[in-house]
Structures are given as C-alpha cells and as structure tokens.
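1. Curious how this folds, go ahead:
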Amino acid sequence: MDLRQLRYFKVLAAHQHFGRAAAVLHIAQPALSRQIRLLESELGVRLVERHSRGASLTPEGELLLDRAYFLLRYVDQIKVDIIDLHGRPRGPVVLGLPPALASVLVLPLMRVLRERYPEIQLRVVENFTPALGDALEQGTVDVAVLSGPIVASPLTHTEYLLTERICAIGLASDARLEGDSLPIATLRHVPLILTGVQNSGIRLALERAIAKANVELDTVIEVESVTVAVQLVRAGIGWTIHFPAPVQSEIESELLRAVPIDGITLERYLARSVVRPRSAATAAMTALVLETARSLILGGQWLMAEARSPEPAHDLDPALRRQP
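-> Next up, the predicted model:
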C-alpha cells in the first residue's frame, strides 16, 4: 500500500465511477483499475463493488476511506510544516466545539485568526462532548473544547480552559428570578426546558446536583439547541438551565434574566489529539482558542465565566475512566 494508491482510492470513492475518476486523475482507466485491484489484493478484501452504474464502496472500503483521509491530510500537513518551518502557520485545522459554545467563540476567534494567521484554513465541527472526544481519538478533529467531567484517554491531551456558572434563565419580568443566586430546590415547581444531551455537559452537572439535593424536575420539553430553548422561554413556556453567554445580548437588553444556581458549575477543557504530532497550524489554533477565551472573560464578553483553576475532584471524574 502506498500513498499514490490511497489518493487514487479517495478520488474513486468521491466519483464512484472508474471512468470519471481516471479522467480526474489523468490516467488510463485500466491503470486505475489495476491499482485498486493491487490494493484489494494486499488487504485481502474487496474495497469496491463494480456494477453497471459505476462502483460503490464496501464496508471495508468505507473504513479504508476514513483512514485514508486521515493519512493523506497528515502527509499534506507535513509538507506544509517543513516548507514553512520558519514562516507563519498555515494549512487546515478542524476545531470541535459544543453547539452553544460555538456561538460565543467562533466570531471573535475568526477575527483574530484572519488578522494573525490568514493562511490557516479553519473548519468548525459542532457537536456534544462525547462525540467530540471520539472525533479527537479518531483524528478527524484536531483540537476541541470539551465540557467536564472528561473521560480519561491516552489518545488525547487536555488542559483546563475556564469555569462557567450554570443559571436558571427566564423572562426578565419573572419575579422568581431575584437575588444573586438560587437554591436548587427552587427548580422543583418551575416548568423547565432542558437542552443538550443526557449524561453530558450541562445536563450531567444538573442531573448530579438534583440527585444530591433529592429534587425532582418538572421538565416540559427537551431540545438540543439553546436557540430553540430561548424561543420557548420568551414565549413564557418556562425556564431553561444553561450557561448564560449565548444569550448575553438578551440579558443585557433586559429581555431575559440569568441567575446562577447554587453549586452548579461547568468546567471547560481544551483538548487535542495525540494520535499524531501537532501541526504548526494546530499548535497556533490551540493557543489562539486559549487566548481568545481568556480575553473574552477579561473583557466581560463571556458572562459568568472565569479562568480559575478547577477543583481537583472535578478535573477528571474517576467514575468515567475507561477500563483497560
């Protein structure tokens, strides 16, 4: 197996037709067919199903394509890093962010990126922490912000980023949202709109807190998006439980009010894959995310967040450690 064969296979997978793929590669169709057969022979499996309409990937072919994307992207980045050893970082970087966090971080990050590293091609992947952790291990995401508690993995390196207070968010006119904080027992009789996914991020922090306080919630609807949750809050359906930064403009304009819930915080970690060495572009992006986040906090643009050291018990949840 060599890189040329993998590049040929990648183009064939994209076009699912030997003739069209050969034309794109500027080689004869028999030559392409021979290289794919050699690849199949070496691996001992069939990678493509040949039919009258062209060619489609087998399950083995799908797996090889996934690995080929990873290897070819890594090889291309090596070339860039060697050529630009003493120049500015450039090349592709995939950044993973939880969906609501993306609305807070991407715009200010992009402003600095365009000014400082215009030759870095950033792709942002939005997903929840469990999926982002898997993507880091698989090498399809280079760096990500994960919500704690995080799962220990020898395939990723993590460092503390910041801590956010989790709030009850409702209409600014709601008299129940008074004071500097709320006891968790206040949630017992309030209709709630929960966001995210269970056993992750905000939901996990909330689930643990209500279990400890023996509080049963009145959940009227579950949604993934904070945007949808806020629409329901503004319609008077109930409160949502969230970190307040994504709705900071609504809070500042006094449409909504966010009050921290006693004892519930969410720690964020900056994680990167150690499956392969960091490219110069990935190293630059990692530092830039850290710098941008802390700049937003200091400037008051990341509501109820602070870059303090986490409690040791929260750094890594022993109950979530992977078994060998």
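
2. only C-alpha atoms for contact and neighbour calcs from this point on.
-> Will do.

3. From residue 67, how far out is residue 73?
-> Using Cα to Cα, to the nearest Å, residue 73 is found at 10 Å from residue 67.

4. can you check residue 186 too?
-> Per Cα to Cα, residue 186 is found 50 Å from residue 67.

5. what do you get for residue 230?
-> For residue 230 relative to residue 67 (Cα to Cα), the value is 40 Å.

6. again with residue 245
-> 37 Å.

7. more neighbours, these two?
-> residue 245 (22 against 16; other Cα atoms under 10 Å).

8. Just list the residues touching residue 99, thanks.
-> By Cα atoms under 8 Å, 6 or more residues apart in numbering, residue 99 lies in contact with 126-128, 225.

9. are any of these buried, and which?
-> 126-128 (16 or more other Cα atoms under 10 Å).

10. for comparison, sequence B:
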Amino acid sequence: MDIKLRALRAFIEVVRQGGFSPAARQVFATQSAVSKAVRQLEDELGVVLLDRGVQPARLTDAGEVVYRRALALLAEQDDLRAELDELRGLQRGVLRLGLPPIGSSQLFAPLFARFRGLYPGIEVQLVEHGSKRLEAMLSDGELDLAGLLAPTSAAFDWQSVREEPMRVLVAESVPLDVAGERVRFAALAAQPFVLFEAGFALNPMLVDAARSAGFEPHVVARTSQIDFMVELVAAGLGVGFLPRLMAEPRRRPGVRVLALAEPELVWHMALAWRRGGYLPHAARAWLELAAAAA
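-> Presented below is the predicted three-dimensional model:
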C-alpha cells in the first residue's frame, strides 16, 4: 500500500474547510485535482471516506479513522522536517569527537569555547585515546571526527590542522654532539629513549628515524603524560621527543630543547573522518571552525 502524503493532506483540508473548492484554495490546487486525490485515496484504501450525498460532505466511519490517523501522520512529518531543519541549522545535535592526549589542549581547547558560543545546542561527546584506538573507533563508526597524524590511512579523508617540527629534550648533563642548538638523529644512538605509550602515532615515526640513522633505539620508559616525560628527561633517564608546540613552553632549568638537524621530523596533526561516510552537520561546522583557526 502506497499512501501519498499529498493525498492525505488534500483529504484533511476537505474536511477542515467543509468542501472541495475551499480545500483546493488552501492547498494551491484545482478543485478537480483535490477531488481526484481524495478518490485515489479511497481506491487505495478500499473504503469510502466521504458521504458526498449531503452538503457539506460528511465523514464516514472509515473516514473518521483515516482522518484521525492522517492528522497524526502529517504531524509526525512536520515534526520530522522541523527536527531536520534544527540539525541543519545546528540548533541541536551531537558531535562525536576523538582527540589524542598530545597537543589537544593547545590546538583544540580554544575551538571548544568558540564552538560552544556559536552552537550552544550541540553536545560534544569527547574521547581521548592514542591514534591506533582512535582509528579503530573512526572505522567502526563510533566517532564522527578524530585527531590523527597525517598522512592517515587510505580509509579516511582528512583536513590539516597544524604542522610542527619535532624537538629533542635532553638533560643538560648529557654530553651530545650538538651544532648550536641542533642535533643529528644519529648522534642519539647511545642515548636511552623515553617514548609515549604503545598506540601513540609518534612512536613509529621516531623508531623509523632511528633505524634510518643506523641504530635500534633502546626504550627505557613509556608514558602518556607530557609533563612526566619532561621530568624523566630532567632526571637523566633518557632523551624525549615532543612537537615544538609542546616542547617550547616546557623549557626549564636542567633540560635542553634541541632541533633536529637530520632528518627534520614533522608532527602533522589532522582531523580525519571515514572516506565516503556520512559527515553530520555538526562535524562539518567543527571542520570549518578548525580551518578558520589554522
């Protein structure tokens, strides 16, 4: 059964207006078109809806049932349109956002305040994980957007947020072959490494750089906390690595912050989403705001 909502609306207006002619004016159609729509509705349902033998036409018992149901159906349609308009207008909705612990406070905290000010009706559901977990959640449809290091998997589309060169953190007491404030990666071969926990996208970048420089890094500690990494470096446990954005504000007595002379590693943060997947209006608004802030 394929009941047309337009025919239901024409039928409702005939009842409300007390006739076909005033109903036609209400729905901006001809009287014959309205009469035909109601007749087709009766044929589709297999019942007579209006007693046309009296003036004005009266509802039959079946017509009473259909009229009541039609009012509810069209009210639901109006509610649906209004709710979708609210979503398109960002008056309501949910943004499911995944961010990494590294760099999010500097890059994304200001965006939260702006987003909240522009779209107070949007609820932001935030999770924080390493890149591997965020990639899995994004692939499974648990997230709309995730902060990942670029280039990302071919399964995702992405928008660049920020590129920062990597810095080496080393205790001042550690002797290194340094030219000015720059160090070659090969000069770190004898130093223990303090890295982030497994699942953080920085780790493979650093391990690959070490292997390209001709050595296998000796990892003595892992942490998910930037400040704890700095303290471990200050204590002389090993060398640490941070993007410049996070390293420079953490300069302190006892810790040197050095640039990499060779190779120059770049931390490239991006916002990613499933390629070919539906991107909600709230997620698009977040991307536009992030692009404007870049």
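
11. Once they're superposed, what TM-score comes out?
-> TM-score of the superposed chains, computed with TM-score structural alignment, normalised by the length of the second structure, equals 0.62; 212 aligned residues with a Cα RMSD of 2.8 Å.

12. circling back: now, which of the buried ones among the contacts of residue 99 of the first structure sits nearest residue 211 of the first structure?
-> When those are compared for distance to residue 211 of the first structure (Cα to Cα), residue 128 wins out at 22.5 Å.

13. Show me what that closest one aligns to in the second structure.
-> Counting by TM-score structural alignment, residue 128 of the first structure lines up with residue 130 in the second structure.

14. what about the nearest residue in space to that match that is not next to it in sequence, which SS state?
-> Once flanking residues are discounted, residue 130 of the second structure sits nearest to residue 200: 4.8 Å by Cα to Cα, 6 or more residues apart in numbering. Of the three states, residue 200 of the second structure takes coil according to DSSP: H, G, I helix; E, B strand; the rest coil.

15. In this structure residue 200 of the second structure contacts residue 134, no?
-> No - between residue 200 of the second structure and residue 134 there is no contact under Cα atoms under 8 Å: 10.0 Å.

16. Between these two, which is the more surrounded one?
-> residue 134 (25 against 21).

17. The helix or strand encompassing that one: which residues count as buried?
-> Here residue 134 of the second structure sits within helix 131-139, counting by DSSP states H and E. Along helix 131-139 of the second structure, these residues count as buried under the neighbour rule (16+ other Cα under 10 Å): 131, 134-135, 137-139.

18. what does stretch 276-286 of the second structure give?
-> 280-283, 285-286.

19. go on, stretch 149-165 of the second structure?
-> 149-150, 152, 156-163.

20. In the residues you listed, find the pair that's most separated.
-> 156 and 163 (18.7 Å).

21. so residue 107 of the first structure sits in a helix?
-> Yes - under three-state DSSP, residue 107 of the first structure sits within a helix.

22. Could you report the distance from it to residue 13 of the first structure?
-> In terms of Cα to Cα, residue 107 of the first structure sits 34 Å off from residue 13 of the first structure.

23. Compare the two (neighbour count), which wins?
-> residue 13 (20 against 11).

24. helix or strand for the more buried one, which one?
-> Using DSSP H and E, the element containing residue 13 of the first structure is helix 3-15.

25. Please tell me which residues of the second structure that helix aligns onto.
-> Against the second structure, helix 3-15 of the first structure falls on no residues (TM-score structural alignment).

26. now the strands for the second structure?
-> Counting by DSSP state E, the segments of the second structure that form strands are 50-51, 58-59, 93-99, 122-128, 145-149, 156-171, 178-179, 182-184, 193-196, 219-223, 239-243, 255-262, 266-274.

27. which stretch among the ones you listed comes nearest residue 78 of the second structure?
-> Per Cα to Cα, nearest to residue 78 of the second structure of the strands of the second structure: strand 93-99, 18.2 Å.

28. What mean distance separates that closest one from the matching residues in the first structure?
-> Average distance, strand 93-99 of the second structure versus aligned residues of the first structure after superposition (mean Cα distance after the TM-score superposition for the first structure): 1.3 Å.

29. Over in the first structure, find the residue span that strand aligns onto.
-> So strand 93-99 of the second structure sits over residues 91-97 in the first structure, by TM-score structural alignment.

30. re the thing from before, got the buried residues for the helix holding residue 13 of the first structure?
-> So helix 3-15 of the first structure, judged by 16+ other Cα under 10 Å, has buried residues 5-13, 15.

31. how distant is it from the center of its chain?
-> Taking Cα atoms, centre = their mean, to the nearest Å, the mean C-alpha location of helix 3-15 of the first structure is offset from the chain mean by 28 Å.

32. On the C-terminal side of that helix, identify the next helix or strand.
-> helix 18-25.

33. Whatever helix or strand comes next after that next one aligns to what range in the second structure?
-> Elements were assigned by DSSP H and E; along the chain past helix 18-25 of the first structure, the next helix or strand is helix 29-43. For helix 29-43 of the first structure, there is no aligned range in the second structure, judged by TM-score structural alignment.

34. Flag every buried residue along helix 29-43 of the first structure.
-> Those would be 29, 32-33, 35-37, 39-40, for helix 29-43 of the first structure by 16+ other Cα under 10 Å.

35. angle of that helix against helix 3-15?
-> 110 degrees (axes from the mean of the first three to the mean of the last three Cα atoms, to 10 degrees).

36. Mind putting the contacts of residue 99 of the first structure into a markdown table with distance to residue 180 of the first structure?
-> As requested, the contacts of residue 99 of the first structure are arranged in a markdown table below (distance: Cα to Cα, whole Å):
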| residue | distance to residue 180 of the first structure |
| --- | --- |
| 126 | 32 |
| 127 | 31 |
| 128 | 29 |
| 225 | 26 |
